[in-house]
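S.K.: have a look at this prediction, sequence included:
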Amino acid sequence: MAEARLYFDWNAGAPMKAVARARFVDLLDRPGNGSSVHAEGRAARAVLEEARRSVARLCGTEAKGVTFCSGGTEAANTVLSPDWTLFGKPYRLDRLLVSAVEHPAVARGGRFPADRTEFIPVDADGIVDLGFLDRRLAELATAGERALVSVMMANNETGVIEPVAEVARIARAHGALVHSDAVQAAGKLPIDIEALGLDVLTLSAHKIGGGQGTGAIVRGRNGFAFPPLLVGGGQESWARAGTENVAAVAAFGVAADAAVADLSAMAEVAARRDRLSATLRDIAPDAVIFGERVPRLANTLSFAAPGVAAETAVIAFDLAGVALSSGSACSSGKVTASPVLTAMGVDPALVKGGLRVSIGAETSDEEIAAFGLRARNVFAAMKKQHGTAAA
């Protein structure tokens, strides 16, 4: 009998939570467009508003600040616009500053022109350079330019947690606005958009156990807004046109409630991650674990072993029944050098071997132990086949 597969790629997409799946399936047989005025339409609208309140609670804000969309990429492309408004009046932004370790959805700059987009460097641990940010925003303010700053809450590859509250404090001092990609942070870190000082953050449902293809834009209580990316009807209070996927949004809401509960399990998750780290150190003593000197998400382990190519390792682990990745899942089908590790100044030889293991609150001790056994076999086989120093 074949051994059960081990899913250790939760940062790419968490398994759908049973409660979210049940809510999704229950709604599939119900008719009704949330924009219709008849009873079925009103029922669908009530479902959407219930989910909106749940996502708002996850982020510490009001339901009216939540706009549902197709996922984190659409959400980022919507908010990364130079044409914001303040209480309905135009509020033009001249420049976009993004950290050098952002997800591609943010790193590409959204609707800002390429020559108006700049990168904020990071240190060797992947932490954004606050001194650089302060100086650059001061220069832009002196030149009469308004800026939007985008720094992720936690990195999708390394799990490194960024000092977004300090980023927001610096931005405020220079009249800049702040967006944070909170896709990986949700359910793993407490989020309070007001306490953090953010103007807007973005989420993706499938990272917290909702369904794929659903996300949210969450605004703070300060009167700022941005033009819709999709125009047409007046859905989502004119912030995003298109009929809402009621069942998927409802599942998102249920997953958001569950994500809040998951926070209490993060200490245990971190302990399991640390056992994985110890196992890898035993198997490959010269392995490098990225970001281990700074705060990281409890579930994420990013590492490389000298002489081990990521592409070969991902395939070898897959054949051994283990799903893991080599950085962002949005580059699936092509294992390329990680821009995140490159921005951190990691040796190019190690960048080519960067691997990511990510687990969840439901990952068991038995799965952690099974991973160790399979990893030992994988590294031993790779050493024998390629003559590497991997084990």
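M.R.: Noted; the coordinates are in hand. Computed from a predicted model, the values in this text were never measured in an experiment.

S.K.: contacts, neighbours, all on C-alpha from now
M.R.: Noted.

S.K.: pretty sure Lys352 is in contact with Thr312, am I right?
M.R.: No: in this structure Lys352 lies outside contact range of Thr312 using CA atoms under 8 Å: 10.5 Å.

S.K.: higher neighbour count, the two?
M.R.: Lys352 (24 against 13; other CA atoms under 10 Å).

S.K.: state the distance from the nearest residue to that one once chain neighbours are set aside to Ile120.
M.R.: Of all residues not flanking Lys352 in the chain, Ala337 sits nearest, at 5.4 Å (CA to CA, 6 or more residues apart in numbering). Going from Ala337 to Ile120 by CA to CA, to the nearest Å gives 20 Å.

S.K.: neighbour count for the two, which is higher?
M.R.: The residue with more neighbours, out of Ala337 and Ile120, is Ile120; 21 against 18, by other CA under 10 Å.

S.K.: from Ala186, how far off is that one?
M.R.: 23 Å.

S.K.: where exactly do the helices run in the stretch 201-350 of the chain?
M.R.: 246-262, 266-283, 310-319, 339-343, 348-351 (DSSP state H, counting those that start in this stretch).

S.K.: between those, which one is closest to Pro31.
M.R.: Of all those, it is helix 246-262 that lies closest to Pro31, at 9.8 Å by CA to CA.

S.K.: determine the number of other residues adjacent to Gly360.
M.R.: 27.

S.K.: surely it is in contact with Val269?
M.R.: Yes: if you go by CA under 8 Å, Gly360 and Val269 touch, sitting 6.8 Å apart.

S.K.: A further structure is provided below for comparison with the first:
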Amino acid sequence: MPEQTVAYLDHAATSPPRREVLEAVWPYLTSVTGNPSSAHAAGRAAKAGLDAARAAVADVLGARPGEVVFTAGGTEADNLAVTGIATANPRGRHVVVSAIEHPAVLETAFALRGHGFTVDVVGVDAEGRLDLDGLEAVLRPDTTLVSVMHANNEIGTVQPLAEIAARCRPLGVPLHTDAVQAAGHLDLDVDRLGVDALSASAHKFGGLRGAGFCWVRGSVPLAPVLHGGGQELGRRSGTSDVASAVGTAVALHLAASARDVEVPRLTALRDRLVDGVLATVPGALLTGSRTHRLPGHASFCFEGVGGETVLAELESAGIVCSSGSACAAGSDDASHVLLATGLSADLARTAVRFTLGNGSTGEDVDRVLAALPDAVRAAGALRT
């Protein structure tokens, strides 16, 4: 299929790197190649780039540069935040997570059970919003950490982090948020959000794959997960990837600067897509919240139709989307996120997700609306 014919609507899985990012990282791959831990001129030049990148990320977060740790992506950032805070905190051995967290958080929390921790999983409503009363019921004076994602990758629902923080703060419980899907689309000011730790992945907002960061408030103890030479101010050992850090900072700054324009644009495209699908595809069910939702995210279930078959039909029409989390690709298991919202396993397996991003257009939406009714009908006929 010629590349120019493809309507790419899977930005929640990955977004292409921005040209400005590629231009910014090129010098750090070709000429500024010193180790930033080295004392000579080449090392100092690399360290200057790393320091500038850290300051630029901190500026978007409204944080201090020394609180930013560059990582090899969102999964490592989540692991560092959850394990690092839990094991460094002398409060107790109790962790709380939501039922719709990404596996990078859920599996990390569950792994702590092998180290004497208990884990409470708080449910969500039919739209995927956290049960605040349920959260309050499980919080304890010795709760070590609460982790609730900013926005969900499969259904697009945005969580009320400030309200969640208001439940945690009286007990002095640190709040971590996986902001992998939110970064570039939503406000990341950590004080307005009320969070104590935040994770992000660069390739979701136009940076490079295999790059990300973890921010942890300076007053919150953090134990390293990777041990060695003590890079990243002793919190993440390993030779710093300066090029990836620079690319992350440039991409985050560009996305944050364009948010006032891009969010309304993507929201309008999303709403046109949602309204069109619900009007033209019989039995289509929007998953997640209609109002508390990522601007470029539209996800549906189609009863009686195989989601993977719909994807194949759409791809043959030049439309690329997904059935949900790219991290669970190839799994026959029903989505734990959709099950948590109350959907049956059979209905959850019909999920299809469209996610727009930088470069998505009205023409892309028109192509989906023209092709999806036939794709669903064809998938239904194949299933019967």
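M.R.: Nice, thanks for sending it over. Computed from a predicted structure; not experimentally measured.

S.K.: could I get the TM-score for this pair?
M.R.: Aligned and superposed, the two chains score 0.93 in TM-score terms (TM-score structural alignment, normalised by the length of structure 2); 376 aligned residues with a CA RMSD of 1.7 Å.

S.K.: re the thing from before, overlap in contacts, Gly360 and Val269 of structure 1.
M.R.: Asn299 (CA atoms under 8 Å, 6 or more residues apart in numbering).

S.K.: mind listing what the alignment partner in structure 2 of Ala251 of structure 1 touches?
M.R.: Using TM-score structural alignment as the criterion, Ala251 of structure 1 maps onto Gly247 of structure 2. Residues near Gly247 of structure 2 by CA under 8 Å, 6+ apart: Val21, Leu22, Ala24, Val25, Ala202, Gly207, Leu208.

S.K.: now Gly247 of structure 2, nearest residue through space, not along the chain?
M.R.: Val21 (5.0 Å).

S.K.: now swap in Val101 of structure 1 and tell me
M.R.: Counting by CA to CA, 6+ apart, the residue nearest Val101 of structure 1 is Val340, at 4.7 Å.

S.K.: sorry, back to before: what's the residue nearest to Lys352 of structure 1 aligned with over in structure 2?
M.R.: Aligned partner of Ala337 of structure 1 by TM-score structural alignment: Ala334.

S.K.: its match contacts Ala348, correct?
M.R.: Yes: using CA under 8 Å as the test, Ala334 of structure 2 is close enough to Ala348 to be in contact (5.7 Å).

S.K.: mutual contacts of these two, please.
M.R.: Common neighbours of Ala334 of structure 2 and Ala348 (CA under 8 Å, 6+ apart) do not exist.

S.K.: quick one: secondary structure of Asp125 of structure 1?
M.R.: Three-state assignment for Asp125 of structure 1 (DSSP: H, G, I helix; E, B strand; the rest coil): coil.

S.K.: surely it meets Arg296?
M.R.: No: under the criterion of CA under 8 Å, Asp125 of structure 1 makes no contact with Arg296, lying 10.3 Å away.

S.K.: quickly list what's touching both of those two.
M.R.: Val160.

S.K.: just the strands in structure 2 please.
M.R.: Taking DSSP state E, the strands of structure 2 run over residues 7-8, 68-71, 94-98, 118-122, 145-147, 175-178, 197-201, 212-216, 284-286, 297-302, 319-320, 351-355.

S.K.: quick one: the second one aligns where in structure 1?
M.R.: Against structure 1, the aligned range for strand 68-71 of structure 2 is residues 66-69 (TM-score structural alignment).

S.K.: which parts of stretch 237-255 of structure 1 are buried?
M.R.: Buried residues in stretch 237-255 of structure 1, defined by neighbour count with 16 or more other CA atoms under 10 Å: 239-241, 244-255.

S.K.: also stretch 334-342 of structure 2?
M.R.: For stretch 334-342 of structure 2, burial by neighbour count (16+ other CA under 10 Å) applies to Ala334, Ser335, His336, Val337, Leu338, Leu339, Ala340, Thr341.

S.K.: name the nearest of these relative to Ala370 of structure 2.
M.R.: Leu338 (26.5 Å).

S.K.: just checking, the closest one touches Ala348?
M.R.: Yes: contact criterion CA under 8 Å: Leu338 of structure 2 and Ala348 qualify, at 5.8 Å.

S.K.: list the contacts of the equivalent of Arg272 of structure 2 over in structure 1.
M.R.: In structure 1, Arg272 of structure 2 lines up with Arg275, judged by TM-score structural alignment. Applying CA under 8 Å, 6+ apart to Arg275 of structure 1 gives the contacts Ile368.

S.K.: the closest residue to Leu278 of structure 2 other than its chain neighbours: neighbour count?
M.R.: Excluding the flanking residues, the one nearest Leu278 of structure 2 by CA to CA, 6+ apart is Ala284, at 5.7 Å. Neighbour count for Ala284 of structure 2, taken as other CA under 10 Å: 18.

S.K.: what sits against Ala284 of structure 2?
M.R.: Val277, Leu278, Phe300, Cys301, Phe302, Glu303.

S.K.: swap the cut-off to 10 Å and go again
M.R.: Each residue near Ala284 of structure 2 by CA atoms under 10 Å, 6 or more residues apart in numbering is listed here: Val274, Val277, Leu278, Ser299, Phe300, Cys301, Phe302, Glu303, Pro373, Val376.

S.K.: preserved in structure 1, out of those?
M.R.: Contacts conserved in structure 1 for the contacts of Ala284 of structure 2, using both residues aligned by TM-score structural alignment, their matches' CA atoms under 10 Å: Val274, Val277, Leu278, Phe300, Cys301, Phe302, Glu303.

S.K.: distance to Pro224 of structure 2 and neighbour count added to those, as TSV?
M.R.: Formatted as TSV, the kept ones among the contacts of Ala284 of structure 2 follow (distance: CA to CA, whole Å; neighbours: other CA atoms under 10 Å):
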residue	distance to Pro224 of structure 2	neighbour count
Val274	43	22
Val277	47	22
Leu278	48	14
Phe300	40	25
Cys301	41	23
Phe302	44	23
Glu303	46	19
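
S.K.: circling back to that earlier point, could you dump the strands of structure 2 to JSON lines with distance to Ala165 of structure 2?
M.R.: Putting the strands of structure 2 into JSON lines (distance: least, CA to CA, whole Å) gives the following:
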{"stretch": "strand 7-8", "distance to Ala165 of structure 2": "36"}
{"stretch": "strand 68-71", "distance to Ala165 of structure 2": "20"}
{"stretch": "strand 94-98", "distance to Ala165 of structure 2": "13"}
{"stretch": "strand 118-122", "distance to Ala165 of structure 2": "15"}
{"stretch": "strand 145-147", "distance to Ala165 of structure 2": "9"}
{"stretch": "strand 175-178", "distance to Ala165 of structure 2": "7"}
{"stretch": "strand 197-201", "distance to Ala165 of structure 2": "12"}
{"stretch": "strand 212-216", "distance to Ala165 of structure 2": "15"}
{"stretch": "strand 284-286", "distance to Ala165 of structure 2": "28"}
{"stretch": "strand 297-302", "distance to Ala165 of structure 2": "25"}
{"stretch": "strand 319-320", "distance to Ala165 of structure 2": "37"}
{"stretch": "strand 351-355", "distance to Ala165 of structure 2": "28"}
